[in-house]
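Q: Provided below are the primary sequence and the corresponding predicted coordinates.
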Amino acid sequence: MNAKEIKKQFPILDQQVNGNQLVYLDSAATSQKPVKVIEAIDDYYRRYNSNVHRGVHTLGTLATDGYEGARDKVRAFIGAKAREEIVFTRGTTTALNLVASSYGRDNLTADDEIVITPMEHHSNIIPWQQVARVTGATLKYIPLQADGTIDLADVEKTVTEKTKIVSVMQVSNVLGTINPVKEIGEIAHRNGAIMVVDGAQSTPHMKVNVQDLNCDFFAFSGHKMGGPTGIGVLYGKKELLDKMEPIEFGGEMIDFVGLQESTWKELPWKFEGGTPIIAGAIGLGAAIDFLNEIGLEEIEKYEHELAGYALERLSEIDGMTIYGPKHRAGLVTFNIDDVHPHDVATVLDTEGIAVRAGHHCAQPLMKWLEVSATARASFYVYNTKEDVDALVAGLVKTKEYFGDVF
């Protein structure tokens, strides 16, 4: 994989920020978009902008073909059995809320348990808190090891016959931990629970096959994998989606509407009320084409090497604390002694280097780490070792600056 050549396909990266060449290291928040995706969205709006599933005119047919064609690309991309199992949403957050609000509320009682981990993104914590509050179910947490990994023995202890839902992120957006979601799912299923996987940080970076994982639900976002914002996916096993009630109601998700009652369309459209995210789906389809051309196995291998190089270089800096396991996905979260991460990010920005600083929508994990915030550098297909070197040089300048200040 030639990251330098791939980088040329991302127009936004060919610019200077604060007088320096942009080094974008915040792809875990949102990735940049290749020309292929930008052109696909532009082509839709310029050439065949229309609503879908409604008109029989040419533009409507083209739009419908583009939208539903993207669904087929998603199905193949994650290895789903049927296109009916692919529901377009606004993103991972919406997808997880759909599972919690529909499946969770209808299938949980006060005698039941929901099991998650302390490393979850808020989007995979708050929906379950709300469902637990409404249903009376108990929300439980699988404990973490000292390096931020999960021990399956702890999963066995936490998941019981009372557990009805287990929901875990495949990759941590803070620690880079790659969780054994397949094995966790096996434990969940042995206890009669369903397995929900937050794939926001895994789907862009590694090959995902939902049938191999045997998860019951899988959620991810387009904007973290080179696609546009505002589009995401919920995969669900057909037998489960069939039994679930929609949580948004209106046009296009209905079969029949009477004065007093209505019936719903078949899957997946019963969950896609109103005008859908047409341009977003088409852009996501183009992003999938782009990633397939590179190869997800190649991306995962390259990012693992880049993360390893980053760990090695950052470890050279005195006063640096790095969080998470040695074997990780393509991100590094850290703090520098006596320097607030917001200050770190501000100084780096003056050097044209974009990193994330804050709690990363993971406040329970920050509490577990015993910090209020951290800085994070996250990598993607367009990042290089030179970007890591620039980060290291910027951090050395940061230390020197605050050393002079204090």
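A: It's in.
Q: rest of the way, CA atoms for contacts and neighbours
A: Fine.
Q: who are the neighbours in contact with the nearest residue to residue 362 once chain neighbours are set aside?
A: Spatial nearest neighbour of residue 362, excluding adjacent residues (CA to CA, 6 or more residues apart in numbering): residue 121 at 5.0 Å. Listed by CA atoms under 8 Å, 6 or more residues apart in numbering, the contact set of residue 121 reads 169, 172, 173, 360, 361, 362.
Q: Next step: the residues you listed restricted to strands.
A: Counting by DSSP state E, those place residue 169 in strands.
Q: Dump the contacts of residue 121 into CSV; add distance to residue 304 and neighbour count as well.
A: Listed next are the contacts of residue 121 as CSV, based on distance: CA to CA, whole Å; neighbours: other CA atoms under 10 Å:
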residue, distance to residue 304, neighbour count
169, 18, 26
172, 14, 27
173, 15, 27
360, 21, 19
361, 24, 14
362, 23, 21
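Q: okay if I get the contacts of residue 121 as a markdown table plus distance to residue 98?
A: Shown next, in a markdown table, are the contacts of residue 121 (distance: CA to CA, whole Å):
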| residue | distance to residue 98 |
| --- | --- |
| 169 | 16 |
| 172 | 21 |
| 173 | 21 |
| 360 | 22 |
| 361 | 19 |
| 362 | 20 |
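Q: Pull the most distant pair out of the contacts of residue 121.
A: 169 and 360 (14.2 Å; CA to CA).
Q: can I assume residue 346 sits in a helix?
A: Yes. Under DSSP: H, G, I helix; E, B strand; the rest coil, residue 346 falls within a helix.
Q: Tell me how many other residues surround it.
A: Counted with other CA atoms under 10 Å, the neighbours of residue 346 add up to 18.
Q: roughly how far apart are it and residue 356?
A: Here the criterion is CA to CA, to the nearest Å. By it, residue 346 lies 10 Å from residue 356.
Q: can you check residue 57 too?
A: Residue 57 is 46 Å from residue 356, where distance means CA to CA.
Q: Check it against this one:
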Amino acid sequence: MFNLQYIRSQFPILQQQINGKPLVYFDNAATSQKPVSVIESWTKYYETLNANVHRGIHTLSQLATEEMELSRRKIQKFINAKHDYEVIFTRGTTESINLLAYALTQEIKAGDEIIISHLEHHSNIVPWQMLCERTGAKLKVIPMDENGILQLDFLDKHLNEKTKIVSVNHVSNALGILNPIEEIISKTRKNSGAFIVIDGAQSAPHFAIDVQRMDCDFFAFSGHKMYAPMGVGILYGKEDILRKIQPFHGGGEMIATCSFDGTTYADLPFKFEAGTPNVGGNIALGAAVDFIESIGHENIQNHENALLEYAQKKLLEIENLKIYGEKAKRTGVVSFTLEGAGIASDAGMILDKMGIAVRTGHHCTQPIMDYYKIAGTVRASFAVYNTFEEIDALAEGVKKAQRMLS
């Protein structure tokens, strides 16, 4: 049973005031707040288990290893990976994509093509640009229309034997647009042998993920956007590809044998997990998975969709307010500007004085802002603990900001 009051009680930070007002936290696309169960999981590791993993025969090392590997198995189930060793711990989506862009270097040569979309976060643009610079490959971009909808006929024209990588986000962090991943993957499989990479940073917190059904080659996401600590993330990859490609980092843990004459690499997943991992964070990510599953993906999705629909209705009642991507299929985000009311950050600062936390600016998606010829937007992004009353407060806050800035 979905009990919003109980869910909110699990987040200590929501009980405080900001600038003398009850905190209204609408910056969840940047990072979500953490429930007690996740905080306690992280604390328990450092209070009772703190030891390095996989390397020690002593009790604490063995127990820490068991807890971290249990978390890996929870994440395997969470995304429906075929094997737990297809789940690689990283520091987050950005590191996961950079790992891939480096590891796939040997698969790319001059004249090859990499396709991304106009809706990408900088972390799904810059690593591929760097790969192109290293190899002489060319970057191509799926265009979008004024509603933020990707124009997939581009793929019909540009997918070919030169296409080596197609990397797109599942959900736009700036606009909340849910991209037609299944269609993109289908077109890619039909017309090229490209590796398919999905940036799932904005989808993993909001609805069920099934990487086998999706049939992507790689799927990356961050823990801190799905109620887990910062500094931990996941790269999923298909076993056969992970065995083929080269590791990103070299060092301890990722070797089978090492001598001055050469090194052989460890088996999966450790081949890609050099150095001491964020053990406490990795264990807490498993606790975040438990938290999400205790509520249920369907309950989370239904609640957040209702919040989005209500927020859009309330905000569109405000004169001279424009929502970007309004007509596209979206989840969890309302991104808007106020005509004639200064820049987005001005409205954001006024809302902060009222205890309302939103994100302002280009959201690490400057190409999107350039398309709309704006410097940035005000972005309100939702999580399972947000309420309709908080949206009412947002709408009133926006009206006040508009009066003060016009």
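A: In hand now; what should we look at? Worth saying up front: this structure is predicted, and the values here are computed from it rather than measured.
Q: Against residue 384 of structure 1, how distant is the residue nearest to residue 362 of structure 1?
A: With the distance defined as CA to CA, residue 121 of structure 1 ends up 27 Å from residue 384 of structure 1.
Q: just residue 284 of structure 1 next, same as before
A: Residue 284 of structure 1 is 24 Å from residue 384 of structure 1, where distance means CA to CA.
Q: more crowded one of those two?
A: residue 284 (31 against 19).
Q: and the more buried one, what does it touch?
A: Counting by CA under 8 Å, 6+ apart, residue 284 of structure 1 has contacts 37, 70, 222, 226, 227, 228, 231.
Q: mean shift between the one helix or strand residue 131 of structure 1 maps to and structure 2?
A: Applying DSSP states H and E as the criterion places residue 131 of structure 1 in helix 126-135. Helix 126-135 of structure 1, aligned to structure 2 and superposed, deviates on average by 0.6 Å (mean CA distance after the TM-score superposition for structure 1).
Q: Buried residues of that helix, list them for me.
A: 127, 128, 130, 131, 132, 135 (16 or more other CA atoms under 10 Å).
Q: just checking, the first one touches residue 100?
A: Yes. Here residue 127 of structure 1 lies in contact with residue 100, judged by CA atoms under 8 Å, at a distance of 5.9 Å.
Q: Skipping its backbone neighbours, what lies nearest residue 185 of structure 1 in space?
A: Nearest residue to residue 185 of structure 1 in three dimensions, chain neighbours excluded: residue 195, at 5.3 Å (CA to CA, 6+ apart).
Q: Pretty sure that neighbour sits in a strand.
A: Yes. Per three-state DSSP, residue 195 of structure 1 lies within a strand segment.
Q: Tell me the secondary structure of residue 70 of structure 2, please.
A: With three-state DSSP as the criterion, residue 70 of structure 2 was assigned helix.
Q: actually residue 144 of structure 1, not the one I typed
A: coil.
Q: Aligned counterpart of it in structure 2, please.
A: Here residue 144 of structure 1 is matched to residue 144 in structure 2, going by TM-score structural alignment.
Q: Distance check, the spatially closest residue to its match that is not a sequence neighbour against residue 377 of structure 2.
A: Leaving aside its chain neighbours, residue 144 of structure 2 sits nearest to residue 150 (4.2 Å; criterion: CA to CA, 6+ apart). Residue 150 of structure 2 is 20 Å from residue 377 of structure 2, where distance means CA to CA.
Q: Counting neighbours, go ahead and name the busier of these two.
A: residue 377 (27 against 19).
Q: Kindly state which residue of structure 1 is aligned to that one.
A: Per TM-score structural alignment, the equivalent position to residue 377 of structure 2 in structure 1 is residue 374.
Q: residues touching its match, list them.
A: Residue 374 of structure 1 neighbours (CA under 8 Å, 6+ apart): 333, 334, 335, 341, 357, 358, 359.
Q: Tell me the counterpart of the last one in structure 2.
A: To tie it back to what came earlier, the one meant is residue 359 of structure 1. By TM-score structural alignment, residue 359 of structure 1 lines up with residue 362 in structure 2.
Q: Find the nearest non-adjacent residue to that match, please.
A: Nearest residue to residue 362 of structure 2 in three dimensions, chain neighbours excluded: residue 376, at 4.4 Å (CA to CA, 6+ apart).
Q: what's the neighbour count on that neighbour?
A: Neighbours of residue 376 of structure 2 under the rule other CA under 10 Å: 25.
Q: Would you agree it is in contact with residue 347?
A: No. Counting by CA under 8 Å, residue 347 is not a contact partner of residue 376 of structure 2; they are 11.6 Å apart.
Q: Next, count neighbours for residue 87 of structure 2.
A: Neighbour count for residue 87 of structure 2, taken as other CA under 10 Å: 25.
Q: is it true that it touches residue 236?
A: Yes. Counting by CA under 8 Å, residue 87 of structure 2 touches residue 236, with 4.8 Å between them.
Q: list residues touching both of these two?
A: Taking CA under 8 Å, 6+ apart as the contact rule, residue 87 of structure 2 and residue 236 both touch residue 81.
Q: picking up where we left off before, the buried residues of helix 126-135 of structure 1 into a markdown table, with extra columns for distance to residue 154 of structure 1?
A: Below are these laid out as a markdown table (distance: CA to CA, whole Å):
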| residue | distance to residue 154 of structure 1 |
| --- | --- |
| 127 | 23 |
| 128 | 20 |
| 130 | 25 |
| 131 | 24 |
| 132 | 22 |
| 135 | 26 |
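Q: Tell me the residue in structure 2 aligned with residue 47 of structure 1.
A: Counting by TM-score structural alignment, the partner of residue 47 of structure 1 is residue 48.
Q: Am I right that that match sits in a helix?
A: Yes. Under three-state DSSP, residue 48 of structure 2 falls within a helix.
Q: gap between residue 340 of structure 1 and residue 132 of structure 1?
A: Distance, residue 340 of structure 1 to residue 132 of structure 1, using CA to CA: 35 Å.
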